[in-house]
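Engineer: With the sequence up front, the predicted model follows.
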Amino acid sequence: MKILIIEDEKELVKSMTQFLRQESYVCEVAETATEAGEKILMYDYDCILLDLSLPDGNGLKVLESLKASKKTDGVIIITAKNSLEDRVAGLNLGADDYLSKPFYMPELMARVSAVIRRKRFDGNNTLTFHEITIDLMGKIVTINGKSLELTRKEYDLLLFLVSNKNRVVSKNAIAEHLSGDDAELLDKFDFIYSHMKNLKKKISEAGGMDYIKTVYGLGYKFTS
């Protein structure tokens, strides 16, 4: 899962990224409204954490731009402002939740997880595709009721494929999802081939069917 943190308080950004990365999220950061707008146009995010007070403008303008682009990224407003007007304005523009500073990181984590479940997985705590079940809360995968041991990247890859089932996902999209900004530094997709190969092998050895299909010249497709 990929998160965009739009915030200019460096210590807060450091705390948020450290905590979220420990929970297996890929985090990207934008410190200004301009930088945030560029990232939102280029990439898709599972959740955006948006501060309203940015050095070059109001965060609500970023939210307006996001919604004008018809994008469905989840948005949580994070602000020191406590006025009802700010919260109402953000929610009316399409934000999914809000959180006032200061806040505890476990609460942030709970709200991020809730928004992603609502936006990406229809509010469900589990995903099921035939014999494969993914526990979104526990980050546990089972096949025919038996636990499947996956690395963090393999889990993220499987979840990304299942949540986009019956759609072709490009190698670029997979790289961005797994590595965030670091994907731009990668000249080859060897790491994707490696994770894909290992994931397919583990599913097969656990008795699962081969649902991951290579679409030559385009990417991969998870389908029965």
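Structural biologist: Thanks, I have the structure now.
Engineer: Only C-alpha atoms from now on, for both contacts and neighbour counts.
Structural biologist: Fine.
Engineer: Residues in contact with stretch 28-36: which ones?
Structural biologist: With CA atoms under 8 Å, 6 or more residues apart in numbering as the contact definition, stretch 28-36 has outside contacts at 2-8, 13, 39, 54-59, 61-62, 180-181.
Engineer: what does stretch 11-25 give?
Structural biologist: With CA under 8 Å, 6+ apart as the test, stretch 11-25 has contacts from 1-3, 5, 7, 26-27, 29, 105, 109, 152.
Engineer: Show me the strands in this protein, by range?
Structural biologist: 2-6, 26-30, 47-51, 53-54, 57-58, 74-79, 97-100, 126-129, 132-135, 140-143, 146-148, 168-170, 212-215, 219-222 (DSSP state E).
Engineer: which one of the ones you listed has the most crowded surroundings?
Structural biologist: strand 47-51 (a mean of 26; mean count of other CA atoms under 10 Å).
Engineer: what residues does that one touch?
Structural biologist: Contacts for strand 47-51 (CA under 8 Å, 6+ apart): 2-7, 59, 73-79, 112, 115-116.
Engineer: what about Arg111, how many residues close to it?
Structural biologist: 17 (other CA atoms under 10 Å).
Engineer: which residues does it contact?
Structural biologist: Here Arg111 is in contact with Asp97 (CA under 8 Å, 6+ apart).
Engineer: how about 10 Å then?
Structural biologist: The contact partners of Arg111, taken as CA atoms under 10 Å, 6 or more residues apart in numbering, are 76, 96-99, 105, 117.
Engineer: Same question for Met109.
Structural biologist: Residues near Met109 by CA under 10 Å, 6+ apart: 16, 19-20, 23.
Engineer: residue ranges for the helices of this structure, please.
Structural biologist: 10-22, 33-42, 59-68, 84-92, 105-121, 152-163, 171-179, 190-205 (DSSP state H).
Engineer: Could I get the ones you listed in a markdown table, plus columns for distance to Ile143?
Structural biologist: Listed next are these as a markdown table, based on distance: least, CA to CA, whole Å:
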| stretch | distance to Ile143 |
| --- | --- |
| helix 10-22 | 26 |
| helix 33-42 | 35 |
| helix 59-68 | 38 |
| helix 84-92 | 39 |
| helix 105-121 | 19 |
| helix 152-163 | 13 |
| helix 171-179 | 23 |
| helix 190-205 | 8 |
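Engineer: so which of those comes closest to Lys146?
Structural biologist: When these are compared by CA to CA, helix 190-205 sits nearest Lys146, at 11.1 Å.
Engineer: re the thing from before, between the contacts of Met109, which is nearest Tyr216?
Structural biologist: The closest of the contacts of Met109, once distances to Tyr216 are taken by CA to CA, is Glu23, at 33.3 Å.
Engineer: for comparison:
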Amino acid sequence: MKILIIEDEIELAVSISTYLSGENYICELAANFNQAMDKISLYEYNCILLDLMLPGGDGMEVLEELKRQNKQDGVIIISAKDSLDDKIKGLQIGADDYLAKPFHLSELGARVFSVIRRKQFTNANLVQQKELHINILAKTVRINDVPVILTKKEYALLLYFIGNQNRVISKNAIAEHLSGDIADMLDSHDFIYSHIKNLKKKLNDAGCGNYLKSVYGTGYKWEI
């Protein structure tokens, strides 16, 4: 799962990134308005943490641009501006949640989890597809009620494919999901083949159907 932290207080941004990285999220940072606008135009995120008071512009304009582009990224406003008007305006424009500073990182983590679960997994903690059961809260995978041990990358890939079921996912999109914006600097995306190969083998060896399909010349699709 990929998170964009739009926050100009570097110490806070790093603190949030460190905490969420420990929860197996890939985190990217934007420290000002222009960086934020560039990133939301170039990439997709599972959740965006948006400060309203940014150098160079208003965070509300970032939110408005997301909606103009019809982006489906989850958005949590994190701001010291704790006025009722700001909360109402942000939620009306399309934010999913609003958290006033200061806040506990554990609460922020819970809200990020909740937004992603609601938007991608219809608010369920347990995803069930035939013989495959995933407990999103416990981060466990079972096939025919037998545990399957996945690496962090493999687990992230599995959720990514299921969350985009029946959509063809390009290799570039997969690379960005696993590596964040540094994917643009990689010479090749060959590393994704290894993760996908290992994921498919573990699922198939455990008795899971062949739901992860290669789409020639394009990418991959999870289809049941």
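Structural biologist: Sure thing, it's come through. The shown structure was predicted, so the numbers you read here are calculated from the model rather than taken from an experiment.
Engineer: sorry, back to before: which two of the contacts of Met109 of structure 1 lie the greatest distance from each other?
Structural biologist: Going by CA to CA, the pair spanning the contacts of Met109 of structure 1 furthest: Met16 and Glu23, at 10.8 Å.
Engineer: So if I had to pick from those two, which one is more boxed in?
Structural biologist: Between Met16 of structure 1 and Glu23, Met16 has the larger neighbour count (other CA under 10 Å), namely 19 against 13.
Engineer: ok so, going back, compile the strands of structure 1 into TSV and extend it with columns for distance to Asn198 of structure 1.
Structural biologist: Formatted as TSV, these follow (distance: least, CA to CA, whole Å):
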stretch	distance to Asn198 of structure 1
strand 2-6	22
strand 26-30	21
strand 47-51	28
strand 53-54	43
strand 57-58	45
strand 74-79	31
strand 97-100	37
strand 126-129	19
strand 132-135	16
strand 140-143	15
strand 146-148	12
strand 168-170	18
strand 212-215	12
strand 219-222	15
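Engineer: Figure out which of these is closest to Leu161 of structure 1.
Structural biologist: Closest among those, using CA to CA: strand 219-222, at 5.7 Å.
Engineer: Still touching in structure 2? Go through the contacts of Met109 of structure 1.
Structural biologist: Retained in structure 2 by both residues aligned by TM-score structural alignment, their matches' CA atoms under 10 Å are the following of these: 16, 19-20, 23.
Engineer: which one of those is nearest Ser204 of structure 1?
Structural biologist: Once CA to CA is applied, the member of the kept ones among the contacts of Met109 of structure 1 that ends up nearest Ser204 of structure 1 is Glu23, at 27.2 Å.
Engineer: For that closest one, give its distance to Ala175 of structure 1.
Structural biologist: Distance, Glu23 of structure 1 to Ala175 of structure 1, using CA to CA, to the nearest Å: 19 Å.
Engineer: Likewise for Arg167 of structure 1?
Structural biologist: 16 Å.
Engineer: what do you get for Tyr104 of structure 1?
Structural biologist: 31 Å.
Engineer: who's more crowded, the two?
Structural biologist: Ala175 (20 against 10).
Engineer: excluding its backbone neighbours, what's nearest that one?
Structural biologist: Among residues not flanking Ala175 of structure 1 along the chain, Ala183 sits closest, at 5.6 Å (CA to CA, 6 or more residues apart in numbering).
Engineer: Which residue lies nearest the spatial centre of structure 2?
Structural biologist: What sits nearest the mean C-alpha location of structure 2, by CA atoms, centre = their mean, is Asn46, with 2.7 Å.
Engineer: hmm, back to that, what about the strands of structure 1, which gets the closest to Val162 of structure 1?
Structural biologist: Nearest of those (CA to CA): strand 219-222, 6.4 Å.
Engineer: And that closest one against structure 2, how far off on average?
Structural biologist: Compared with structure 2 after fitting, strand 219-222 of structure 1 deviates on average by 1.0 Å (mean CA distance after the TM-score superposition for structure 1).
Engineer: Which residues does that strand contact?
Structural biologist: 158, 160-174, 196, 210-215.
Engineer: which residues does Leu42 of structure 2 contact?
Structural biologist: Contacts of Leu42 of structure 2 by CA under 10 Å, 6+ apart are Asp181.
Engineer: For the alignment partner in structure 1 of Arg118 of structure 2, which residues are in contact?
Structural biologist: When structure 1 is aligned by TM-score structural alignment, Arg118 of structure 2 is paired with Arg118. Going by CA under 10 Å, 6+ apart, Arg118 of structure 1 touches 74, 96, 124-125.
Engineer: could you check the distance from the residue nearest to Ala175 of structure 1 over to Glu38 of structure 1?
Structural biologist: In terms of CA to CA, Ala183 of structure 1 sits 16 Å off from Glu38 of structure 1.
Engineer: Take the kept ones among the contacts of Met109 of structure 1 and lay them out in CSV including distance to Lys201 of structure 1.
Structural biologist: CSV is the format used below for the kept ones among the contacts of Met109 of structure 1 (distance: CA to CA, whole Å):
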residue, distance to Lys201 of structure 1
Met16, 35
Phe19, 31
Leu20, 29
Glu23, 25
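Engineer: Check those against Thr142 of structure 1 and report the nearest one.
Structural biologist: Glu23 (19.7 Å).
Engineer: Check the gap between that closest one and Asp187 of structure 1 for me.
Structural biologist: Taken as CA to CA, the span from Glu23 of structure 1 to Asp187 of structure 1 is 27 Å.
Engineer: on that earlier part again, more neighbours, Ala183 and Glu38 of structure 1?
Structural biologist: Remark: of Ala183 of structure 1 and Glu38, Ala183 carries more neighbours, 17 against 11, as counted by other CA under 10 Å.
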